[in-house]
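> please find the sequence and the predicted model below.
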Amino acid sequence: MEGAALVAMGDNRSFRGDAGLMLGIGPFKVALEYASGRSASVIGKPAPALPRRLHAPGVGAGRGDDAR
């Protein structure tokens, strides 16, 4: 039996929140990948699975987006 798939909403390191720079999903994704020995599929932005039109300049950029 293979078990469940490991799926993550994103892999950003950090984002700007109300309290300033916040830890993003990426570090948690990497920790779960390490602990499980599996690779996660990223389904949130900016994952390749999203339609290309969402990656146009200025579209989707805003509060909570990756602060890198």
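Here it is on my side, so go on. Model, not experiment: these values are computed from the prediction.
> please make it C-alpha for all contacts and neighbour counts, starting now.
OK.
> let me see the contact set for F28.
With Cα atoms under 8 Å, 6 or more residues apart in numbering as the criterion, no residue contacts F28.
> can you tell me how far it is from M22?
Per Cα to Cα, to the nearest Å, F28 is found 13 Å from M22.
> next one for the comparison:
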Amino acid sequence: MINNVVLVGRLTKDPDLRYTVNGTAVAAFTMAVERSFNGADGQKQTDFISCVVWRKQAETLANYTRKGSL
């Protein structure tokens, strides 16, 4: 079974595209995701989520997104 997660946030830096020794594309990136509620201090809280995508999704991500992309 595969889990699906939908995150809405911004990239903290350009994706890091690399290739395995077999030629498989892999991209690592971090997303800044604001919580939908304020913290105890009344300020917005942001979570930083580390992500990895493989194959064609990795190449597409690297080609079409940059730091700050939504």
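Received it, and whenever you're ready, just let me know what you need. Please read all numbers here as calculations on a predicted model, not as lab measurements.
> TM between them?
The pair, once superposed, lands on a TM-score of 0.25 when counted by TM-score structural alignment, normalised by the length of the first structure; 40 aligned residues with a Cα RMSD of 4.6 Å.
> may I see the buried residues of the longest strand seen in the second structure?
Taking DSSP state E as the criterion, the second structure has its longest strand at strand 25-38. Under the neighbour-count criterion of 16 or more other Cα atoms under 10 Å, strand 25-38 of the second structure has 25-34 buried.
> which two in those are spaced the farthest apart?
Maximum pairwise distance in the buried residues of strand 25-38 of the second structure, criterion Cα to Cα, is 28.7 Å, between A25 and E34.
> and the spatially closest residue to A8 of the first structure that is not a sequence neighbour, how many neighbours does it have?
Leaving aside its chain neighbours, A8 of the first structure sits nearest to V42 (4.8 Å; criterion: Cα to Cα, 6 or more residues apart in numbering). Around V42 of the first structure there are 18 other residues, counting by other Cα atoms under 10 Å.
> that's all I had, so thanks and see you.
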